[in-house]
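> The sequence isn't on hand, but the structure is:
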């Protein structure tokens, strides 16, 4: 149907959903545009949220340090280093770096007169039959909890051997390995509340990585924010804000 001559085509006005709600302090404004009360309110909101994030971050680090002590108790003094080495070897970059470092060490050891083999490279090609390598690969993947996915054609011997190895690795995991209780106490036992006095748990949580009887790992660096806070406390109440 045609529009009558002289009529105006008026489009309905659209309203913003929730447009009646007043924006919070600092909404779509820069800090310079906020008044004193708005700036203080927004600052306190962000401070509260940041404090929760820091608590979560510190708790996660303390939990990780607790588990590192369990690893060392179960696997020995080199257990944690072995785990980190395995993690490095999972990447091509880490594998290349470790190989280069081991070959360098072998070279220097030979210079020092140690009986280091001189025939061929330190890392030679695996010359075992493919079915033997397939079994070991499957066993390793089974112990690691990886999905059963043989990298061989289904109609080959290597395929079957990989599957056998994978199930062997899974069986080891299912059987479990009984360990004696950790010889070392955890930083703070689960369910034990803080007494108000500083303990090893607090040492771990404040980012110093202080655990009785051991040095912090190279990656256990102090929290930058905690270092700043500690510096502010040492200045005393007369410190200028």
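Cool, the structure landed. This is a predicted model, so every value here is computed, not measured. Numbers count the residues shown, from 1 in each chain.

> going forward, measure contacts and count neighbours with C-alpha atoms only.
Will do.

> For residue 148, which three-state class applies?
With DSSP: H, G, I helix; E, B strand; the rest coil as the basis, residue 148 sits in coil.

> so the nearest residue to it once chain neighbours are set aside, which of the three states?
Nearest non-adjacent residue to residue 148, counting by CA to CA, 6 or more residues apart in numbering: residue 166, 6.9 Å away. Secondary structure, three-state DSSP: residue 166 is helix.

> what about residue 166, neighbour count?
28 (other CA atoms under 10 Å).

> Could you pull up the contacting residues of it?
135, 137, 138, 139, 140, 141, 142, 143, 148 (CA atoms under 8 Å, 6 or more residues apart in numbering).

> what do you get if the cut-off is 6 Å, keeping everything else the same?
Each residue near residue 166 by CA atoms under 6 Å, 6 or more residues apart in numbering is listed here: 138, 139, 142.

> was I right about the first one contacting residue 165?
Yes - contact criterion CA atoms under 6 Å: residue 138 and residue 165 qualify, at 4.4 Å.

> among the contacts of residue 166, which are in helices?
Applying DSSP state H to the contacts of residue 166, the entries found in helices are 138, 139, 142.

> Those into a markdown table, with extra columns for distance to residue 104 and neighbour count?
What follows is the ones in helices among the contacts of residue 166, written out as a markdown table (distance: CA to CA, whole Å; neighbours: other CA atoms under 10 Å):
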| residue | distance to residue 104 | neighbour count |
| --- | --- | --- |
| 138 | 31 | 30 |
| 139 | 31 | 24 |
| 142 | 33 | 24 |
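
> One more to weigh against that first structure:
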């Protein structure tokens, strides 16, 4: 009776498979290390450009895009509000970051702007013949412009500092050490 996962193969075949799998593992590990390094560099760039909380903001933004994530954020904000109240820090109003204060006619524009900034394909959720459809498209184009302008700025090399150069006066008039 053979055990689950046990293959009846020769020791030589098993040894060969060991080295094949070792090769695949090491290759995948190298890819993982390179990806980890690239992710760390992105984090450093975010911190340099957006400050120490920039990466947290990006993560929070992504989390808020799901219903579960949004609820978790609301719960955490309420928990923070309670903790501040317990510490006798005056919090006179309930924090409501999710109040839709944007005018209704700006909603389509802002949604398009966000889609453009996220680099999404232009798939207008509104009928393009309506005002909302036109506003969404205008926002998307503006977001794309901002995104690509930012990408161009990040891809431009840093200007090299110029060294102060003295004019070339030919060979110096120092006597050779051998001639002395």
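Thanks, I have the structure now. As the structure is a computational prediction, the values presented were derived from the model and not from experiment.

> Please say which position in the second structure the residue nearest to residue 148 of the first structure maps to.
The criterion is TM-score structural alignment: under it, residue 166 of the first structure has residue 140 as its aligned partner in the second structure.

> what's the average distance of the lengthiest helix in the first structure to the second structure?
Ranked by residue count and defined by DSSP H, the top helix of the first structure is helix 36-75. Compared with the second structure after the fit, helix 36-75 of the first structure shows a mean deviation of 1.9 Å (mean CA distance after the TM-score superposition for the first structure).

> What span of the second structure is the helix or strand just after that helix aligned with?
Downstream of helix 36-75 of the first structure, the first helix or strand assigned by DSSP states H and E is helix 79-89. Under TM-score structural alignment, the counterpart of helix 79-89 of the first structure in the second structure spans residues 54-64.

> same check, this time on stretch 142-152 of the first structure
Using TM-score structural alignment, stretch 142-152 of the first structure pairs with 116-126 in the second structure.

> what comes up buried for that stretch?
For stretch 116-126 of the second structure, burial by neighbour count (16 or more other CA atoms under 10 Å) applies to 116, 117, 124.

> State the distance from the first one to residue 144 of the second structure.
So that's residue 116 of the second structure. 5 Å (CA to CA, to the nearest Å).

> tell me, what's touching these two both at once?
Common neighbours of residue 116 of the second structure and residue 144 are not found (criterion: CA under 6 Å, 6+ apart).

> Spatially, what comes nearest to residue 134 of the second structure if we skip its sequence neighbours?
residue 128 (5.6 Å).

> so that neighbour, which of the three states?
Under the three-state scheme (three-state DSSP), residue 128 of the second structure adopts coil.

> Report how many residues lie close to it.
With other CA under 10 Å as criterion, residue 128 of the second structure counts 13.

> Roughly how far does residue 107 of the second structure sit from residue 119 of the second structure?
Per CA to CA, residue 107 of the second structure is found 19 Å from residue 119 of the second structure.

> The aligned partner of residue 176 of the first structure in the second structure: what's it in contact with?
Aligned counterpart of residue 176 of the first structure in the second structure: residue 150 (TM-score structural alignment). Applying CA under 6 Å, 6+ apart to residue 150 of the second structure gives no contacts.

> Now name the helix or strand holding residue 150 of the second structure.
Per DSSP H and E, residue 150 of the second structure falls inside helix 131-155.

> Okay, buried residues for that helix please.
132-144.

> Just name the closest of these to residue 57 of the second structure, please.
Taking CA to CA as the measure, residue 143 is the one of the buried residues of helix 131-155 of the second structure closest to residue 57 of the second structure, at 18.5 Å.

> and the gap between the closest one and residue 118 of the second structure?
From residue 143 of the second structure across to residue 118 of the second structure, the span is 8 Å (CA to CA).

> just residue 27 of the second structure next, same as before
Taking CA to CA, one finds residue 27 of the second structure at 32 Å from residue 118 of the second structure.
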